[in-house]
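Undergrad: prediction below, plus the sequence it came from.
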Amino acid sequence: MQRFDYVIVGAGSAGCVLANRLSENGKYSVCLLEAGPADRYPWIHIPIGYGKTMFHKTYNWGFQTEAEAHLNGRRIYQPRGRTLGGSSSINGLIYIRGQARDYDEWAALGNPGWSWEKCLPYFKKLEHNDLPDAPTRGRQGALWASSINVRHPLVDAFIEASRLNGVPLTRDFNDGTQEGVGYYQLTTRRGFRCSTSVAYLRPARKRRNLTVKTGAQVMRILFQERRARGVLYRHHDRDVEIQADREVCLCAGAIQSPQLLQLSGVGGAGLLRQHGIDLVHDLPGVGENFQDHLQVRLMYEVSEPITTNDELRSLSGKMKMGLQWLWNRSGPLALGINMGGMFCRSLPQENATPDTQFHFATLSADHAAGQVHPFSGCTYSVCQLRPEARGHVRIAGNDAFAAPLIQANYLSTDFDQRSTVAAVKFARRVAQSEPLARYMKREFRPGDAVRSDDEILDFCRDHASTIFHPSGTAKMGPAADPMAVVDDALRVHGLRNLRVVDCSIMPTLISGNTNVPTVMIAEKASDLILEEARSVP
């Protein structure tokens, strides 16, 4: 049996960071296990390649929720990265931290080390920002925050129309306040995607104390009484045990970290006994507290042929895009999908900080990464930032290779419904305001026939989908919280030598995209792990 000090399960947004930091001083041996292949697929590294990986059978787990009662029984696609870099290798590249209030709420829930003040140093540490120096920015980190320096008339019109509707202009959504409208920053570096595999793992691969295994799907955690002693994984049709002398670190994400805990005998006793799994530790919060952002996409036909639809529909347009990228790493291929963003309050009487995020894209399609429409089009999507709905992730049996059952319960509360309808109405108000209105030839979806609140809600039930931010299923909290899975050092309650380090530990969902907060969690966790290692020779 191979032995390492640390075994990391999952080479995604968190796992690549841990692999780098835990191997950095050369004192500890580290093994990083990834079920998927290496990130050699070219479209992973070209920002607009998001459209090529969204449904890729090799690089995407392609999960589905169960039928969602409040979305008219629809099952919602849940893409998750299955390669080095994980979802940071296939996501939409938006660089967002969330609001200061998000982290202060974590602290108020019994996690004092996770306030905005305590997390900010790690956000700065990880960040390589091209904006000027400021108290909340980092300039020397591994993960790039690149500004969009080209301007598009549609995005400029969206920004100005939003400003005239009371939303302030901003260049920086990441100072903790978040409110404003402007161009997003992206996790790109000189026209390429800057995944955590590129930013963190690639510089560490040459270290002799770091072993990276791809095509290695972990089947369960191995325990000696209540101490995690290693993992069992499958590699090339062979089952392999590997020993962790110090810790096993789960970084498999909000869907697969709880799945793996349950398969290993850690979770609600009733669920595990139902599937014939020997109970190691009764921890009922495992897989519960599932949270996600639901996205509603409004689409418009544009009055001028200035959209990415127009470029993608012609051979000359595609050639132009390709040449721009090859010549100086510019153009649509270097920018991904969404250029413009806004954070504002759709229900200002009920929320003191932004409650809605808006993405503005200069293309339109029936679904994310779908074939663009045969007209000049743009997409204007909204999502409620702090949904009340809570769902779960639960194993369907004892087969480690079977997908778990995911129930999100989208739009299951009155508040979530009101917030989403209000967001759609505000988006429409902006679209009907100059200078954006002059470009909006017609509202393709939902269309003029959808007017009342009830009609808007029905449209959302029929068409809304996830914006890919599953979180919360291994909730961080004190031992007094019966649904907490990990403590504020991310150690699994009631067990030894086992941590969870990914977005599943979020007690509440971050107000925005979850990739950068997950990198922050891993940076902070690395310090917690190394500090503990220094005290235990």
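TA: Looks like it came in fine.
Undergrad: contacts and neighbour counts: CA atoms only from here.
TA: Fine.
Undergrad: just say helix, strand or coil for residue 48.
TA: helix (DSSP: H, G, I helix; E, B strand; the rest coil).
Undergrad: residue 332 is in contact with that one, correct?
TA: Yes - the pair residue 48 and residue 332 passes the contact test of C-alpha atoms under 8 Å, sitting 7.0 Å apart.
Undergrad: which stretches of the stretch 251-400 of the chain form helices?
TA: 253-263, 269-274, 308-312, 315-328 (DSSP state H, counting those that start in this stretch).
Undergrad: contacts for the first one?
TA: Residues external to helix 253-263 that are found in contact with it (C-alpha atoms under 8 Å, 6 or more residues apart in numbering): 10, 12, 218-221, 250-251, 267-268, 272, 277, 286-287, 290, 393-395, 398, 400, 404, 406, 470-474, 500, 502-504.
Undergrad: the closest residue to residue 460 other than its chain neighbours and residue 418: what is the separation?
TA: Spatial nearest neighbour of residue 460, excluding adjacent residues (C-alpha to C-alpha, 6 or more residues apart in numbering): residue 296 at 6.4 Å. Using C-alpha to C-alpha, to the nearest Å, residue 296 is found at 13 Å from residue 418.
Undergrad: pick out whichever of these two has more residues nearby.
TA: Neighbours per residue (other C-alpha atoms under 10 Å) separate residue 296 from residue 418, with residue 296 holding more: 26 against 16.
Undergrad: use this one as the comparison:
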Amino acid sequence: MAKTFALVAAAASLIHSVTAQCTTAPNQTYDYIVIGSGAGGIPVADRLSEAGHSVLLLEKGPPSSGRWNGTMKPAWLEGTNLTRFDVPGLFNQIWRDSNGVACEDTGVMAGCVLGGGVAVNSALWWKPPTRDWDVNFPEGWKSADMKSSVDKVFQRIPGTDTPSQDGIRYNQEGFERISEGLDAAGFKQVKPNEQSEEKNMTYGHSTFFIENAERQGPLRTYLETAAARSQFSLWTNTMARRVVRTGGRATGVELQCRNGAGFNGTVNVTPGTGRVIVSAGTMGSAKVLFRSGIGPTDMLNVVKKSPIDNETMISEDQWINLPVGYNLNDHVGTDIQVAHPDIRFYDFYKAYNTPIQTDVDAYLANRTGMLTTVAPNLGPIIWTEVTPSDGRTRSIQWQARVEGRTNTSMTITQYLGTGSISRGRLDITPQLNTRVVTVPYLRNATDKEAVIMGIEHMRGVLNGVANLTWVTPTAEQNTTTFVNSIPAALASRNSNHWVGSCTIGPANDGTAVVDLDTKVYGMDNLFVVDASIFPGITTGNPSAAIVSVAEKAAARILALKGTESEDGDV
């Protein structure tokens, strides 16, 4: 316990000292500069600093968790070291109030605070099944190659399906009613991360990276150990405008301070051996590369002609033409909704400003009660597989939550995952905002066929629950008609699990942005490590897979000889 407090104290001091005002970057070099403090950037920075290298981690947003000097919180958390990001019952508040939290330049929801997605998401934590690696990733990144990295991640962050410290799961009526239909239809209840390969005709309680009924994950593991090292530095409120490079050699990162804090100017890597790692997420990493003169020519011309970068854009003779922004993917989200008289809605949104006092008391005193429940009371989580007419199996994850049109409703989202074929594209505007220009939803006919097959099956399963009624689709509505009635658009299909804009691949053949060491093609010392390198979407929420990729990437980057030090030793 004393060690934990020491780590937290060191971390708080670290952030406070570098975010007090907007200042010019010091004349200091770093062996590694990591752009972005999400599920990719934090573990990479930790592993590189652990290996003895000087590491600077950049985050464009402010601190999030109270343990990192975050300040965004409701009144009832004043006087505690907790913020809105720490308390499970407040996680869903981002969909009601994302001011100062969400990125303003991505076109879709993304977290621009310390921790990125793992600071603002629902903390769902799934061990990736082997199929996610074997279907999606190239040789060298298959399940056998990833096992060691995945094991390391789950040793540090095992997750829990009982966040409350009294071991009670609260308001489980929704879980119980849905489970009745699943059991009758032959589904098997599993402990998801102990039986991670069982992803067909199974269900279980949601698993979260929560500890002591507070958000944990990379912010409470990898970042704490990194912050305890003298060779690690963290700058928040500091945006990376672009990677400064000469040809294929990155020499530093140009910065822009934000929120009246952070750093301006340019920070440089160690001459001859330093490296830059871009870990700004699927939207953010693409933007950094575009502004650095790396990407399709049409996008680089947009940046060149923009009112912001027209004078600082690298010259055209140094542009690197790579398919940045292509292969964009996300889970296809399709909501169905049912109602049952036993279901009870708990108003987690109201709990932000006007909570039930007994629930506040239980949480603050004992870390028990409804506010330990991840809003809006998720579960069960269900897995099925379907194989449409093309013979390619699709994995589906179903996420139920107690929320809907009435106080007795549950919404169940179907996530079409591993095996899906449809892809999209993101681009950049003259204002230098990224956006989804081609949505990746159901562009392939057999992907839509898979969605229809999955929903038709689930309708039959849930029809076995006594007193359950259908809200949408209605009981009389044809499944195909229902699916066709939902536009393949961001507003109706977005699951916000974006991957793929900087794809990994074994050859510079126009389909990949980074090689098997995550190094950008055409560059000597520039890497991308985050969800953007995923060739395809995962079965379920990808947080654990991203951290696993970061573990693997750090090992591969450190193994590259001849660049870590003068004599080439790691």
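TA: Now that the structure is in, tell me what you want to look at. Predicted model, so just to flag it, every value in this text is computed and none were measured.
Undergrad: about what we covered before: the residue nearest to residue 460 of the first structure: what's it in contact with?
TA: 381-383, 424, 460, 463-465.
Undergrad: try it again with 10 Å
TA: Residue 296 of the first structure sits next to 358, 380-384, 420-421, 423-424, 446, 459-467 when contact means C-alpha atoms under 10 Å, 6 or more residues apart in numbering.
Undergrad: and the lengthiest helix in the first structure, what other elements does it pack with?
TA: In the first structure, with assignment by DSSP state H, the single longest helix is helix 515-535. Under the contact definition 3 or more C-alpha pairs under 10 Å, 6 or more residues apart in numbering; DSSP states H and E, helix 515-535 of the first structure sits against helix 15-23, helix 116-126, strand 127-129, strand 143-147, helix 196, strand 238-250, strand 498-500.
Undergrad: any chance of the ones you listed in CSV, with mean neighbour count and distance to residue 168 of the first structure too?
TA: Formatted as CSV, these follow (neighbours: other C-alpha atoms under 10 Å; distance: least, C-alpha to C-alpha, whole Å):
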stretch, mean neighbour count, distance to residue 168 of the first structure
helix 15-23, 27, 35
helix 116-126, 19, 23
strand 127-129, 21, 22
strand 143-147, 24, 18
helix 196, 30, 32
strand 238-250, 20, 40
strand 498-500, 28, 38
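Undergrad: select, out of these, the one closest to residue 64 of the first structure.
TA: Among those, strand 238-250 comes nearest to residue 64 of the first structure, with 21.8 Å by C-alpha to C-alpha.
Undergrad: who does the closest one touch, helix- and strand-wise?
TA: strand 2-9, helix 15-23, strand 30-33, strand 216-224, strand 227-235, helix 253-263, strand 498-500, helix 515-535.
Undergrad: any chance of those in CSV with distance to residue 347 of the first structure as columns?
TA: Shown next, in CSV, are those (distance: least, C-alpha to C-alpha, whole Å):
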stretch, distance to residue 347 of the first structure
strand 2-9, 41
helix 15-23, 37
strand 30-33, 44
strand 216-224, 44
strand 227-235, 46
helix 253-263, 29
strand 498-500, 35
helix 515-535, 25
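Undergrad: which of the ones you listed sits closest to residue 483 of the first structure?
TA: helix 253-263 (12.9 Å).
Undergrad: the closest one vs the second structure, average offset?
TA: Here helix 253-263 of the first structure, set against the second structure after superposition, deviates by a mean of 0.8 Å using mean C-alpha distance after the TM-score superposition for the first structure.
Undergrad: equivalent range in the second structure for that helix?
TA: With TM-score structural alignment applied, helix 253-263 of the first structure matches the range 281-291 in the second structure.
Undergrad: roughly how far is the matching stretch from the heart of the chain?
TA: The chain centre lies 15 Å from the centre of stretch 281-291 of the second structure; the measure is C-alpha atoms, centre = their mean, to the nearest Å.
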